[in-house]
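[1] Pasting a predicted model and its sequence here:
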Amino acid sequence: MSAIRPPAIQRNDFELKPKYFSLVSQHPFHGLPHENPIDHIEALEDFLSNIKVHGVSEDYLFCKLFPHSLAGDARHWLKELQPGSLTCWSDIKSVFLNNFFDDARTEEFRNKIYNFSQGTTEAFKASWLRFKAYQQDCPHHGFPEIQLLNIFFRGLDWTSQATLDAASQGNFKTKTPEEATKLIENVASSTSAKKIDLERRKMAENSNGDRISEVKETSDLVHAFVIGDEQVRSTEDSQTFLREGDEEEHVDFIDETGFRKQRLADQQRNMSFTRTYKAEQTHKSKLESMMGQVQKGQQKMSALLDERLVYMSFRIL
């Protein structure tokens, strides 16, 4: 008995034409390392999408034709499954991919889905299409529909989240999976969303340009400051070295004058150390002050950008 049990159909007089079995068996999947199971599934789905029979479901067509698209080890694998355990196409596809799709690639695609996030200048529709493409690349990802919708909403930037909440008249997460999917499709194709995307892109580009200029200017200032400070300290070190050399030149005289000169050299060395220490502390304080000003400027710019996007989101909706 076969592992695949096709669902019942309304027409008792229906039979698939022999040419269909012949066509799907022309390029069978063997389960070899160089074969891509995703390509095989997509090819079969493209072929069967052209077959429309009144009173006959797609599940029935897939269940009847899929076994004929396998050969070699893949066909042997299907025969080893529990009889009657597969009753629809989604079950067949999931079991097939779980067995023949590389585990590392599966984990890679699952991570792409779970860690999805909308790009800074990425349009809402483009982000939705990309998220669906991740699922198509790994149909056996294992995420339930409601979790997929939560992942998508979580990965959107706050303006897109606000748009979905506004379109939901309150809270997007209160919608059923069917309602949520329909709402996303409507927003993705709406003119309002396109206007918001355009405004987001303009603001992001302007913001990035301003921040890049600001960071470059600050970097140049810090670089000049550091180089200048290093030159000052280098000069001080040289002077200190010369003084120490002079000290060694006079220490050979063990008399009252020599001891006075020794004490004077010690005092000068201590003063040099004190000046160097104070210069380093001043250098550190100036750097911290400059970086603090940059951070405050970036935070202020982000706050202004957020306010404008909120205004645009609710004004357009």
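    Looks like it came in fine.
[2] Every contact and neighbour count from this point should use C-alpha atoms.
    Will do.
[3] what residues does stretch 301-311 touch?
    For stretch 301-311, the external contacting residues (Cα atoms under 8 Å, 6 or more residues apart in numbering) are Thr159, Ala162, Glu199, Arg200, Met203, Ser207.
[4] can you check stretch 114-125 too?
    Here stretch 114-125 has contacts from 127, 131, 151-152, 154-157, 160, 188-189, 193-194, 197-198, 200-201, 204-205, using Cα under 8 Å, 6+ apart.
[5] from those, which would you call buried?
    By neighbour count, with 16 or more other Cα atoms under 10 Å, the contacts of stretch 114-125 hold 127, 131, 151-152, 154-156, 160, 188, 193-194, 197, 200-201, 204 as buried.
[6] distance of the residue nearest to Ala180 when sequence neighbours are not counted from Phe143?
    The spatial neighbour of Ala180 that comes closest, neighbours along the chain excluded (Cα to Cα, 6 or more residues apart in numbering), is Phe172 at 7.1 Å. Applying Cα to Cα, to the nearest Å, the value for Phe172 to Phe143 is 19 Å.
[7] okay, now the one to match up with it:
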Amino acid sequence: MAVEPDNDPEIGSLNAHLNSEPSQAIVITPAQQSIDIKTNVSVVIPHFYGRKIEFPYEFLHEFCKLCSVQKRAPNSTEEDYRLRALPFALKGEANTWLLRLPANSISTWADFRLLFLDYFFPSNKTNTIKKKILACRQDYDESLSQYWSHFKGLLDSCPKNWMCEEKVYNIFYEGANPESKDLLNSSNGGISQRNV
């Protein structure tokens, strides 16, 4: 005989969430509840989908920049606003990731940032970009300013590259073509060559 779906414990557990609100990863404080996300804000808020071509650090920067200029209730902070607006900014895989986090696992912006970057910008991605930085070379037809822009773009895509400023300049200088090295040396009185 077939078991009726309503009496099947496995099917019943699949429907358990229908009787109550789904659990939330973000702990909602009274200060956050007093924040009203306006419709016009939800339209301009930066979105993050969790795609490989997206830059998590850039998203966080743009998101924080937008949240910092929003009006808030007197008893709330910028961090409260960020956490309240966050579910509106995450879409696709990123939203699924947030929904799958354990209940009440995010109580501060630092908690979110740590979990978010650990998932969407893991250490292997950092290592890949660091290798690109180390291997960066100026093309023969690339101007010094174009080379700097290209190099700076790699650095910006990986803010936590753990390279000291001296090493960054050394890598940049070593990747420059001979003409650019001469230009750098002459503009600094030979300082670049001696420090490298």
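    Nice, I can see it. Computed from a predicted structure; not experimentally measured.
[8] circling back to that earlier point, so Phe172 and Phe143 of the first structure - more neighbours on which side?
    Comparing Phe172 of the first structure with Phe143 by other Cα atoms under 10 Å, the one with more neighbours is Phe172, at 21 against 15.
[9] what residue of the second structure matches up with that one?
    By TM-score structural alignment, Phe172 of the first structure lines up with Ser192 in the second structure.
[10] hang on, isn't its match packed against Leu184?
    Yes: checked against Cα atoms under 8 Å, the pair Ser192 of the second structure and Leu184 is within contact range at 6.7 Å.
[11] Can you flag which of the buried ones among the contacts of stretch 114-125 of the first structure belong to strands?
    Among those, no residue falls in strands (DSSP state E).
[12] need the contact list for whichever residue in the second structure pairs up with Phe100 of the first structure.
    Matched by TM-score structural alignment, Phe100 of the first structure corresponds to Phe120 in the second structure. Contact analysis of Phe120 of the second structure by Cα under 8 Å, 6+ apart lists Gly50, Pro56.
[13] From the buried ones among the contacts of stretch 114-125 of the first structure, pick the one nearest Leu81 of the first structure.
    Phe131 (32.3 Å; Cα to Cα).
[14] Alignment lookup: Gly175 of the second structure to the first structure.
    Checking TM-score structural alignment: Gly175 of the second structure goes with Gly155.
[15] Distance check, the closest residue to its match other than its chain neighbours against Thr235 of the first structure.
    Once flanking residues are discounted, Gly155 of the first structure sits nearest to Ser117: 4.0 Å by Cα to Cα, 6+ apart. Plainly put, Ser117 of the first structure is 52 Å away from Thr235 of the first structure if you go by Cα to Cα.
[16] do Leu198 of the first structure as well
    Distance of Leu198 of the first structure to Thr235 of the first structure, given as Cα to Cα: 55 Å.
[17] do the same with Thr174 of the first structure
    Counting by Cα to Cα, the gap from Thr174 of the first structure to Thr235 of the first structure is 69 Å.
[18] now swap in Lys300 of the first structure and tell me
    Applying Cα to Cα, the value for Lys300 of the first structure to Thr235 of the first structure is 40 Å.
[19] Same question for Phe143 of the first structure.
    For Phe143 of the first structure, the distance to Thr235 of the first structure - Cα to Cα - is 66 Å.
[20] And Phe273 of the first structure, by the same measure?
    Distance from Phe273 of the first structure to Thr235 of the first structure, by Cα to Cα: 13 Å.
[21] Please say which of the two ends up with more neighbours.
    Neighbours were counted for Phe273 of the first structure and for Thr235 using other Cα under 10 Å; Phe273 has more, 15 against 12.
[22] To which residue of the second structure is the residue nearest to Gly155 of the first structure aligned?
    By TM-score structural alignment, Ser117 of the first structure lines up with Arg137.
[23] got the residue ranges for the helices in the first structure?
    For the first structure, applying DSSP state H gives helices covering 18-24, 37-48, 58-65, 72-80, 89-100, 103-114, 124-137, 145-155, 158-167, 177-188, 191-250, 256-316.
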